[in-house]
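**Student:** After the sequence you'll find the predicted model.
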Amino acid sequence: MNHNLFISMMKDLSVLYIEDDPKVQEYIAEFLGRYTPNLYLAGTAEEGLRLYEEREPDIILLDINLPGKSGIDFARELRMHDQDTRIIISTAYTDKEFLLTAVELGLTRYLVKPITGTELIDAFSKAASEYIERRETVLVNLGEGYYYDRERKILLFQDIEVPLRRKEMELLEFFIENRGRTLSYDVLQYEVWNTTALSKDAIRSQIRNIRKKSHPGIIQNISAIGYRLYEEETK
């Protein structure tokens, strides 16, 4: 991968590194610190879990042989409720059983010690690509820092939920499902409210409410036709 592209990908991502060998941790942390300002270090799975809950990292690098709870156990617990965070495991050995576990847990990569800088860059490039791709699939960009989370079905602003009333959410979701289309009043009446009796003022009121809770351009007026959802500018 192009080195400048790797720097660009990593600069906004956070990394949690769990390793109980201080010398190994110091060496790899110094290397990773060149690419991400958001690097958190732990020496045990328990300490790593605390940092994970506090910092919500995007990528985790952890050793398989940790004191107490192993790296595999840590990853297995994490995957019970978190499929997004990318996980890279470092190990002093490899075997078929471990490889099957790595696939089962959706690990991005396993690295066999001693780890080189090239191997770290390759592994983190893949993890960053996976994270960005998954985020773009799950989160719909609605502009001005607002996103719709498809999995949790909530509106977010800078990762904080924006509460919407039921009909406001149904209306926003309908616009998202029909992104790229201009939706007329008639379509909104039939598809969202299942009625022809709803007035245009009632629809305008719901759209105003969504705009007030987010930003004015989230749903755009198309003169004499209807409305259209915010779309990212293409370069």
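**Tutor:** Nice, thanks for sending it over. Since this is a predicted model, take the numbers as computed values, not measurements.
**Student:** drop to CA atoms for contacts and neighbour counts, all remaining ones
**Tutor:** Fine.
**Student:** what packs against the helix or strand hosting residue 135?
**Tutor:** Using DSSP states H and E, the element containing residue 135 is helix 117-138. If you count contacts as 3 or more CA pairs under 8 Å, 6 or more residues apart in numbering; DSSP states H and E, helix 117-138 packs onto helix 3-10, strand 86-91.
**Student:** okay, now the one to match up with it:
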Amino acid sequence: MEVLLRTLLVRNGQVVSLDQLTQELWGAAPPVRAGASLHVYVSQLRKLLNKLSLTRECITTRSPGYVLNLGRDELDLDVFMALSEKGRLQMDVGDHAAAAESLSQALALWREPVHASSFEGPIIQEFANETEELRVECQELLARSLLASDQAREAIRILYSLIVEYPLREDFYALLMEALSRSGRRADALMVYQTARRTMREELGLEPCRFLQETQEFILNDRLDELRFIRAAGGKTQRAVS
């Protein structure tokens, strides 16, 4: 029933066909009485949601399947998206401290990743990929806003975590190098560059991108103010591999 609920939540307000729900629940090998079992699951879930929800009838039958309508109920994802967009707009107008607060509030709503590997259905798989990218983007924006509001030490923790998850994203290395350097840890920043260079060579057979190389040069020559200016003007890495 968990997979059924997840699928209907992902497609909130949209009709999900019986075939789609069958594929989400059982993949390519549904049981003989899949239709009957699905009907039972929907009935049980409908009863549960009607007790908990502000909406009178959460799940309705609509050809060729079912539709979930949350009505006045609100998903954490909706709040997350609103706060993320608020933080992005605050960054655009240079209010980085406020942006950091909004983005932190958004990430506080993030309970856990959607473990798509546990489900075979394409609806949940696609949703898992999209929401993961939203989380990573929000974390990167938070690191940038912290860095821009002279909270480099907080940005460092986030960026180290992102690099562990995504070791081929050169923009994360560049941000971490800048944050470390602004925290008085230039030697650590240069070590990060060497780690990035070794990783790119071993995994991609490539040298670090131009912006990452330039970040190293700025740090070596104590030109952090110029680096901040370039970043504020939209400078970024030329190659980012997930």
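**Tutor:** Structure received. Bear in mind that the values here come from a model prediction, so they are computed numbers and not experimental data.
**Student:** where does the TM-score land?
**Tutor:** Once superposed, chain against chain, the TM-score is 0.31 (TM-score structural alignment, normalised by the length of the first structure); 127 aligned residues with a CA RMSD of 6.1 Å.
**Student:** before we move on, the earlier item: TSV please, covering the helices and strands packed on helix 117-138 of the first structure and showing mean neighbour count and distance to residue 31 of the first structure.
**Tutor:** Output for those, formatted as TSV (neighbours: other CA atoms under 10 Å; distance: least, CA to CA, whole Å):
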stretch	mean neighbour count	distance to residue 31 of the first structure
helix 3-10	14	12
strand 86-91	22	15
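**Student:** I figured residue 180 of the second structure was touching residue 157, is that so?
**Tutor:** No. Between residue 180 of the second structure and residue 157 there is no contact under CA atoms under 8 Å: 10.2 Å.
**Student:** neighbour-wise, which of the two wins?
**Tutor:** residue 180 (21 against 13; other CA atoms under 10 Å).
**Student:** Skip the chain neighbours and tell me the closest residue to the more buried one.
**Tutor:** residue 189 (5.4 Å; CA to CA, 6 or more residues apart in numbering).
**Student:** Pull out the buried positions in the helix or strand hosting residue 101 of the first structure.
**Tutor:** Using DSSP H and E, residue 101 of the first structure falls within helix 96-104. Within helix 96-104 of the first structure, the residues that count as buried by 16 or more other CA atoms under 10 Å are residue 102.
**Student:** ok, now stretch 197-207 of the second structure?
**Tutor:** 197, 198, 199, 200.
**Student:** Stretch 25-33 of the first structure too?
**Tutor:** The neighbour-count check on stretch 25-33 of the first structure (16+ other CA under 10 Å) flags 25, 28, 29, 32 as buried.
**Student:** CSV for those, including distance to residue 86 of the first structure and secondary structure?
**Tutor:** Listed next are the buried residues of stretch 25-33 of the first structure as CSV, based on distance: CA to CA, whole Å; DSSP: H, G, I helix; E, B strand; the rest coil:
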residue, distance to residue 86 of the first structure, secondary structure
25, 19, helix
28, 18, helix
29, 18, helix
32, 16, helix
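**Student:** Count the residues that sit near residue 92 of the second structure.
**Tutor:** Going by other CA under 10 Å, the residues that sit close to residue 92 of the second structure add up to 12.
**Student:** That one and residue 86 of the second structure: what is the separation?
**Tutor:** 10 Å (CA to CA, to the nearest Å).
**Student:** nearest to residue 122 of the first structure, of the helices and strands packed on helix 117-138 of the first structure?
**Tutor:** helix 3-10 (9.4 Å; CA to CA).
**Student:** Against which helices or strands is whichever helix or strand comes after that closest one packed?
**Tutor:** Downstream of helix 3-10 of the first structure, the first helix or strand assigned by DSSP H and E is strand 15-18. Using 3+ CA pairs under 8 Å, 6+ apart, the elements in contact with strand 15-18 of the first structure are strand 39-42, helix 45-55, strand 59-63.
**Student:** Turn those into TSV, including mean neighbour count and distance to residue 227 of the first structure.
**Tutor:** Converted to TSV, those look like this (neighbours: other CA under 10 Å; distance: least, CA to CA, whole Å):
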stretch	mean neighbour count	distance to residue 227 of the first structure
strand 39-42	19	43
helix 45-55	16	39
strand 59-63	26	39
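**Student:** so residue 216 of the second structure makes contact with residue 194?
**Tutor:** No. At 9.6 Å, residue 216 of the second structure does not count as touching residue 194 under the criterion of CA under 8 Å.
**Student:** ok, the two, which is more surrounded?
**Tutor:** residue 216 (21 against 14).
**Student:** picking up where we left off before, any chance of the helices and strands packed on strand 15-18 of the first structure in TSV, plus distance to residue 190 of the first structure?
**Tutor:** As requested, those are exported to TSV (distance: least, CA to CA, whole Å):
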stretch	distance to residue 190 of the first structure
strand 39-42	51
helix 45-55	44
strand 59-63	44
